[in-house]
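*Asks:* Predicted model follows, preceded by the sequence.
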Amino acid sequence: MPYFPLARLGCLPLPFVGVFCGLLLATSSTALAQANAAVTGTVASQAGVAIEFATVTLHRAADSTVVKTEFCDEKGHFLFETVGGRYLISAAQVGFGRFWSPAFELTAPKLNLPAITLIASQATALKEVTVTARKPIYEHFADRTVVNVADSPLAASATTLDILARAPGVTVNASDNLGLRGRTGLLVVIDGKRVPLTGTELGDYLRALPAEQLQSIELITNPPVQYDAQGGAGVIAINLKKDQRLGTNGSVNTSYGRGRYGKFTGGLALNHRHKTFNAYGTYAYTERRGFVRLDFDRGYSATPQLAAAHSIIDNDQLTYLRSHSGKIGLDFTPSARTLVGVSVNGLASQTQTTTQNTTVVQSAAPEPTSRYTSAVAQDLNRPSGALNLNLRHTFADSATASALTADADYARYHTARLLELNTNFEQPTRPTTRLDGDQNSTLTIQSLKADFSQPLPHRARLEVGVKTTQVISDNSVVFMRTSEGTRTFDPLISNDFRYDENVNAAYVNLRGSVAKTTLQAGLRAEQTNTLAETEGGDSRERHYVQFFPNVLVQRALGKQHGLALSVARRIDRPSYGQVNPLRNYFDATSYRSGNPDLVAQTSYNFEVTHTYRQKFSTALSFAQTDNPIVNVVQPSPDGGRLVVNRDVNLSTQQYFALTITAPLEVAKWWTLYANGVLYYSRFRGSLAGTELDRGKPAFLFSANNSFSLPHAWTAELNGNYQSPEIWGFESARGRGQVTAGLQKSLWNKLGTIRLNVADIFYTTPIQSTSTYDNFTETFRSAQDTRVVTAAFTYRFGNSKVTAARKRTAGAEEELRRASGQ
């Protein structure tokens, strides 16, 4: 019986294509046809000298609301294109007092204002002053924390996963599962596009993406309904660099780090921005060698087939990663209010690993009963690419105008894994065996979405949107066994698997303010259709519709205090890798396999936040999660001493947390961003005859110190700690790290050198114990994380102009406001 015929053909629904193209043509035509009024003028000093780059702002006369901002050109000239109305003009520049014009009425097609004269301030008339503006590394907002990676000396030669592991409230466990404030289940997006990976697959992807490509990372704990409902713990939004300067500009960077092995990154960025278009491109190459040391201690209870036993396993693994990543794009602005863009990005990585494994199995006595060694070689290639077409349009030159955005996306992720596993049995002596694997996986994602924002009376705003997504995951693996010179196909572990997913979503969101209260209320509906098929096996088909409300109320309690309440429902659907039953062998003792029986976990999230002086915040949180997805290890159904790593659903998880955030200015040259999370998680469920009802308090702490030093030096010292915690059947020991870096600007800020040392005290190794009635496992994982790095960046081109002169309150800015940025 055919299922998802459009997805089978790799096509998006034709009605959505028609809607998208219609919106694109209609809004572009409307924008081109509209005629604007204009206001122009000049800015000069008392001596009559034109002031280049003076900031001129257009305000509404009624309430001084900012409409748009421009920079003066080299002749001190500025121009605003807007609609008729009553306005004010203000002008400012460093070293001068701010100027305010009288109110004026704009009715004619063009109005020339009298010349504006800025008067030098007394502070700068006495002596020369050097002003250096630097965005803080960490910024805290009501619903998110922003990490400005581009300004951090610790980003040199780091991977995106390294940066996340140091971010406030973020944790990364041994399986590369990301957590935020003590919870897992996160939506990861790069430039607004979802990364459809989890666990080790996501970890490998983020390791291959160098931090030099990043502009910022946003840790969003209460995402609005404009985001997918995926991600019970929140959203991690990764924003790549995009040059905003006019003219032709670029930068080159290179870095080399050394732990036990070397790590190299080099890259290039080019940008050409004109008043009507912007073309840009970036490229980075990464080559990283490292090691992974894995030690296992496993205990097996007696079964009808096997006696109780204990095994000790040592794995020494060498890794060699090479990756190429890049992005090219073009933005075209047919009018001041319309932007049409296209972008293509890609990431191709190859990881080669060699593992030496030694396994000793002992009886309960204990006496050695068997010993074997194995050599594992894996070659993993992961090319991926994505195409985006987008439209941004506002229907008037106003910060509160109606706005429309539309996006069409296509992404493809491919994985090719070659395995060679040779096992030598020393006690008792048996013939050497060899297992060869050839695994291929292709993940294709197609989506269309449109968002519309409409202002309402009384400072309110209505936002609506629709989105449809089609996903196809094709997987196949072939295993061949060789023993005593005979090579045979293994049909028991070779197979094909296909997973189709279709999600159709619509949302409505209302924002408004009354007196000292701000309210945002939204509802998102998502229809999900999935089909999982294994060749020669059963198929699993699911269809369901769920609703996801989101409410945020903020109240100002005087000038110093503020209170906010948020309530939201969210979902975590299993990823395509989590439901894939095909095997991926780690070594001779264990493998990873998905679970087609997994169902989505859903959660209700409540949070009350108190803010003091718009800086210091204290939040109390509670979340109830049904069918939580947790990672477990169990003896394989194949028998013997083989272990399978997979994900299962438990019954419930309850989560309580207290989060304290304190950005402090210790001194004029020293700022501290401190974040602490005290939380308690309780899990209930059962697995393999083991009933689970356990919880434990735990805490996270991070402190980032930024120092402004003489002679254009800056420094950063970052420390974080994760206390011992319980996660399902697993109990993990405490861990943390300290990282320090220096940075200096050269040649009038055209060049930058960076030096840093990561994991100074080598305290990141992870140790954990999983306990079941029939099985226990303790493991320790250590990697090449203590690294000393030197890096250099050089910028070229029109470096004087730091931003595009057209700062229209366009749809892109409107969406950022809708997201609380």
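*Replies:* Nice, thanks for sending it over. Residues are numbered from 1 along each chain as shown.

*Asks:* drop to CA atoms for contacts and neighbour counts, all remaining ones
*Replies:* Noted.

*Asks:* Ala47 - how many residues pack around it?
*Replies:* Around Ala47 there are 9 other residues, counting by other C-alpha atoms under 10 Å.

*Asks:* now Gly685
*Replies:* Using other C-alpha under 10 Å, Gly685 is surrounded by 18 other residues.

*Asks:* Now do the same contact list for it.
*Replies:* Contact partners of Gly685, counting by C-alpha atoms under 8 Å, 6 or more residues apart in numbering, are 650-652, 691-693.

*Asks:* Beyond the helix or strand harbouring it, next helix or strand please.
*Replies:* For Gly685, the element it lies in under DSSP states H and E is strand 670-687. Following strand 670-687 in sequence order, the next helix or strand is strand 690-709 (DSSP H and E).

*Asks:* The next helix or strand after that following strand - contacts with which helices or strands?
*Replies:* Next along the chain after strand 690-709, taking DSSP H and E as the criterion, comes strand 713-722. Using 3 or more C-alpha pairs under 8 Å, 6 or more residues apart in numbering; DSSP states H and E, the elements in contact with strand 713-722 are helix 160-166, strand 690-709, strand 735-746.

*Asks:* what angle do the second one and strand 670-687 make?
*Replies:* In other words, strand 690-709. Orientation check (axes from the mean of the first three to the mean of the last three C-alpha atoms, to 10 degrees): strand 690-709 against strand 670-687 gives 170 degrees.

*Asks:* What is whatever helix or strand Val39 lives in packed up against?
*Replies:* Per DSSP H and E, Val39 falls inside strand 37-45. Packing contacts for strand 37-45, counted by 3+ C-alpha pairs under 8 Å, 6+ apart, involve strand 77-82, strand 104-106, strand 110-112, strand 116-118.

*Asks:* before we go on, here's another structure to hold up against the first:
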Amino acid sequence: MIIRKYLGGLLVLSAITTANAQSSIQGNVALEAATTPAGHCMVALMRMQDSLEMQKEETSENGNFHFDAIADGNYFLQINYPSFYNYTSAIITLKDSTKIALPDIVLHLKTTSLNEVSINALKSGLSFKDGKIILSTANNPLASGSTVIELLKTLPGVILDADNNITVNAKAGVRFMINGVLQQIPEAQMMLLLSNMSTESVASLELIKNPPAKYDAAGTAGLINIVTKQSKIKGYNGSIMTSLGMGKRFGGGANASLNFRSDKLSLFSNISYLRRNPLTDFSMNRTIGTANDLQSIRTTGSDNTQLHSININAELEYELSPKTMMSLNFRTSPGKSSDHFLAETNLHNAPLPYNQTDFTTENVDKYNSPSITLYARHLFDTSGTQVSFTADYTNFRYNESRANENVFYDSNHSESLPDKAYNNLMDLNFQVFTQKLDFTKTLFNTWVLESGLKSSFVQNNSDNNLLRSYPGTDQFYNDPAFSSIYRYKEQIFAGYVNAMKSFGNISLQGGLRAEQTLVNAVNKTNEEKLHRNYFNLFPSMSLAYKQSEKNSFQFTYSYRIDRPAYDQLNPIRLFFSELNYGTGNSNLLPQYSHNLTLDYNYNNLLISSIGLTKYSNSIYRYTYSDEAAGVQIDTIDNLASRTILSYSLTFQKQWGNAFNLQLSGMTAFCNSKGVINQTSIDQHSLMGYLSANSDLLLLQKMRLQLNARYSTPYIDGIQHYSQRGSVDLALQRRFMADKLNVVLGIYDLLYTDYGSIKSNLPNQTYYEYAKNDSRRVRLNITYRFGNMRINRQFNNKQEEENTRIKKVE
């Protein structure tokens, strides 16, 4: 196959070798007063250009270290030793086989632990770097005891509606990664997992607006990378946490972690349990027809849900040599959701033999998503030549049983039809196997070349059965018209080349990614088949200009895709009630987008961004009514085009060590064109988003955090979304030398985190309102044990790189 030969050649093109260098560095490390050698101390040789670790060596018993075969260039040393302050050297320039013997390096004893410092000097959990927005959970009171879905809402520009559909700066089509591995399970199931994933196992969320070519091209609104916690502390340590929450219903959770880290071996484990019992009140109102012949169908009811989930994350990392490391990660998240719907539907002038129906639905979802990831990295030389390999296998299992019973009444509230019941049974087995090989090479000490290959194999077996009752009995039969055995296979082969170059204050990056997609699907019930085979090139580039120490600009561009998921392509009907079902669209096409962003950063105080996104074949979900049957249908189609122009501004400021503030705002202009349910639309809309987060150190060990957010009403195609917002408050207090951490939080204090959706089509309207149990009080108690002093070698990489560069300059 031509494309496979093309992709296989990408790594060969990048494997350019350089001549061997003979420079060396040697030195000695001693502890305070230079009287005690720092034996078994880790010394890292860092490249000045990008703070990349080139070599790492453990000192001898006498504190000696020695680096050999170093390429010409500028370097610095980074030394970390438990209970002593970090050491960063001045610039070391190597040229023409330089041999350098450094003066003795003396490390100084710390007087306080990092934990004591961090609670007495607040730091923003939000940071901006290289087109990324990074939200850290470290020392973030509101994140304690929360779920990833709740944490997502605090990312600037991220909006989730009542059905957990997510947009970023008004753009749909965001995709998720976990530790850099793209999650390819369907969107609805992914959001279900995130709704039950505890933040206690998460270190940070990274929003990548315009990913470069080394990332998957999926995600027309960008990527959100969920970074799980790693062991940062030498020796052993751990924590236990309990969370108790109360709204309309009780809920809670627990978490335990146990970690060990030595110079070569790292073990990390985390297990969490979540229990949620939300109560949602909802209403839906539909009108069909004209004023002279108007049908009205109104449903009101409640949904009482019980959620139970367990999340397990374990990782083993081993350093085979100073240049080679391997890690093995295992994750699983078994869960169960039980919903009890109780609703009443009243009909006026509808062409149905009843005026009212009362229905109850018992819905039970069981799911699990075990995955295992193998990662290996080898550093070839001191110029930065390295290769990494990642293999990931995920098996998502999902089982749903939806039992619905209906009672029908006439205008006199007498039963007009025999009772009806049906069971919707779904069994989903989704398997994903990916392999990725990445290669990095530095050329001529100024160019960085990246290349890689990736293959992804997806197989989904989906069995759906609709069991209907014989009228007036409790006997069921299978309805073949609404049952299916669906088999879906998808293969993606990809390769990329990405180059980076710095010219003084200007940094340039450009890349090209090639992806070939093969889809084969068949509905074995009716033998309907789907075959697709298409090839795409996805260019990306960025240009960064640092005008001064305080002013920097960055322009980025990327071309991206969203492929329809199996459930979006499967046309089988899934009934939610007697008068409502959802269905896919086998003719749905991939969605593409051109994305341009211009960012300006003033001293990390003001960060502004202008974005322009142009979609083609925009994937669009909507609701309409079948006028003859009075049935509401949820489906999906392609819009011809969509254009979104957005502007965002963030202000963040730290006042001393006791107060910091972040204010974010976004406004977007949207234009959608296409045909929805045989109706042409050319719709323009304007929307906005505001958020504020503040931290105040009240006493030495007490912290107050406030987060508020608001999104304006907006129009998306034929659908109108109402405003919504939230105010969250948390009080944190530490005890027992910072080992005991207590957080009292109040979420959605004003009870405004809910909204409504209204759809308008000729001669029909649809209105949906849902108010969930979002106002809650939550108490979280965490106890940490073991070694509490953090070796900064394993601290936040972004913070380290900034610190290193400042010290060296």
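*Replies:* Thanks, I have the structure now. If you're wondering where the values come from, they're calculated on a predicted model, not measured in any experiment.

*Asks:* one step back: could you pull out the buried residues of the strand holding Val39 of structure 1?
*Replies:* Buried residues in strand 37-45 of structure 1, counting neighbours by 16 or more other C-alpha atoms under 10 Å, are found at 37-39, 41-44.

*Asks:* Would you map the helices across the stretch 101-250 of structure 2?
*Replies:* According to DSSP state H, counting those that start in this stretch, the stretch 101-250 of structure 2 carries its helices in the segments 114-120, 148-152, 187-195.

*Asks:* Let me have these in JSON lines, extended by mean neighbour count and distance to Asn536 of structure 2.
*Replies:* Listed next are the helices of the stretch 101-250 of structure 2 as JSON lines, based on neighbours: other C-alpha atoms under 10 Å; distance: least, C-alpha to C-alpha, whole Å:
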{"stretch": "helix 114-120", "mean neighbour count": "16", "distance to Asn536 of structure 2": "48"}
{"stretch": "helix 148-152", "mean neighbour count": "20", "distance to Asn536 of structure 2": "31"}
{"stretch": "helix 187-195", "mean neighbour count": "17", "distance to Asn536 of structure 2": "23"}
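
*Asks:* With the flanking residues excluded, which residue is spatially nearest to Gln722 of structure 1?
*Replies:* Closest residue in space to Gln722 of structure 1, ignoring its immediate chain neighbours: Leu700 at 4.8 Å, by C-alpha to C-alpha, 6 or more residues apart in numbering.

*Asks:* ditto for Asn631 of structure 1
*Replies:* Asp647 (4.4 Å).

*Asks:* Tell me which helix or strand the residue mapped onto that neighbour from structure 2 sits in.
*Replies:* Taking TM-score structural alignment, Asp647 of structure 1 has Ile636 as its aligned residue in structure 2. Using DSSP H and E, Ile636 of structure 2 sits in strand 631-655.

*Asks:* Which elements pack onto that strand?
*Replies:* The contact analysis (3+ C-alpha pairs under 8 Å, 6+ apart) places strand 631-655 of structure 2 against strand 580-583, strand 606-626, strand 659-676.

*Asks:* Now that strand: buried residues?
*Replies:* So, applying 16+ other C-alpha under 10 Å, buried residues of strand 631-655 of structure 2: 631-639, 641-654.

*Asks:* wait, what's in contact with the closest residue to Asp500 of structure 1 other than its chain neighbours?
*Replies:* Spatial nearest neighbour of Asp500 of structure 1, excluding adjacent residues (C-alpha to C-alpha, 6+ apart): Ile472 at 4.7 Å. Shown in contact with Ile472 of structure 1 (C-alpha under 8 Å, 6+ apart): 7-8, 442-445, 498-501.

*Asks:* hmm, back to that, please tell me which residues of structure 2 the strand holding Gly685 of structure 1 aligns onto.
*Replies:* Here strand 670-687 of structure 1 aligns to structure 2 at residues 659-676, judged by TM-score structural alignment.
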